[in-house]
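Build me a model:
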Amino acid sequence: MTFGFKRFAITLMLFLALSFAFERQAHAYVDPGSGLLMFQGISAAVSGALFYFRRRIKNLFVRSQERPETGTRTPSSS
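Predicted coordinates for the structure are as follows:
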């Protein structure tokens, strides 16, 4: 088991070293709209997660109160 992990780690390190050794120059740029698009996507994902889990998040901060059941009556002595 550990031999397989060591072999995988060495292979991964060699692959990364070779990929940086034969790096080519990129003729490209990132415009300002790309950063805004990434920010919008991340904020939408966070907002969606908060909206989806809103009850669980609310229960973390609000103590639940015990409510008596409204449908049951206590027997009265007549």
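
From here on, just use CA atoms for contacts and neighbour counts.
Fine.

So which residues make contact with the helix or strand hosting Ser47?
The secondary structure element spanning Ser47 is helix 32-52 (assigned by DSSP states H and E). Defining contact as Cα atoms under 8 Å, 6 or more residues apart in numbering, one finds that helix 32-52 is touched by Ile57.

helices or strands next to the next helix-or-strand element following that helix in the packing?
Under the assignment DSSP H and E, the closest C-terminal helix or strand after helix 32-52 is helix 54-61. For helix 54-61, there is no helix or strand it packs on, judged by 3 or more Cα pairs under 8 Å, 6 or more residues apart in numbering; DSSP states H and E.

on that earlier part again, what's the spacing between the helix holding Ser47 and its chain's center?
The chain centroid and the centroid of helix 32-52 are separated by 12 Å under Cα atoms, centre = their mean, to the nearest Å.

Alongside the first, I'd like the structure of this one:
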Amino acid sequence: MTLKLRYFAVTCAIAFTLSVACEHRAYAYVDPGSGLLLLQSLSALFTGALFFCRKRLKSLITRSTVKETRSEANSE
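This next block holds a predicted model:
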């Protein structure tokens, strides 16, 4: 397992190094609104993840009350 992970890490490092070493000028224009689009996309991703995992997050924040379930069982 660690050997595969090591090969993957080395492959990613080589690919990144080659992409930086072989960089060419783009002569392109980047729209100023592109940063806001990226920010909006990241916030939507974060909000969607919170919405998807809301039950698990709620169970981490709130405590389960075992005493209430025992008192309900005794009253019936």
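
and the helix holding Ser47 of the first structure, how far from the second structure on average?
With mean Cα distance after the TM-score superposition for the first structure, helix 32-52 of the first structure departs from the second structure by a mean of 0.6 Å once superposed.

Which part of the second structure matches that helix?
Under TM-score structural alignment, the match for helix 32-52 of the first structure in the second structure covers residues 32-52.

Direction-wise, compare the helix holding Ser47 of the first structure with helix 54-61 and give the angle.
Note on geometry: by axes from the mean of the first three to the mean of the last three Cα atoms, to 10 degrees, helix 32-52 of the first structure and helix 54-61 are set 70 degrees apart in direction.

Flag every buried residue along helix 32-52 of the first structure.
Buried residues in helix 32-52 of the first structure, counting neighbours by 16 or more other Cα atoms under 10 Å, are absent.

okay, now Arg6 of the second structure: neighbour count?
As a burial measure, Arg6 of the second structure scores 11 neighbours (other Cα atoms under 10 Å).

Does it lie in a helix or a strand, and which?
Here Arg6 of the second structure is covered by helix 2-21, with elements defined by DSSP H and E.

Please state the offset of that helix from the chain centre?
A distance of 22 Å separates the centroid of the chain from that of helix 2-21 of the second structure, by Cα atoms, centre = their mean.

again with stretch 34-54 of the first structure
How far stretch 34-54 of the first structure lies from its chain's middle: 11 Å, per Cα atoms, centre = their mean.

Look up how far Ala13 of the second structure lies from Ala28 of the second structure.
Between Ala28 of the second structure and Ala13 of the second structure the distance is 27 Å, computed by Cα to Cα, to the nearest Å.

out of these two, which sits in the more crowded spot?
Set side by side, Ala28 of the second structure and Ala13 show more neighbours around Ala13, with 12 against 6, by other Cα under 10 Å.
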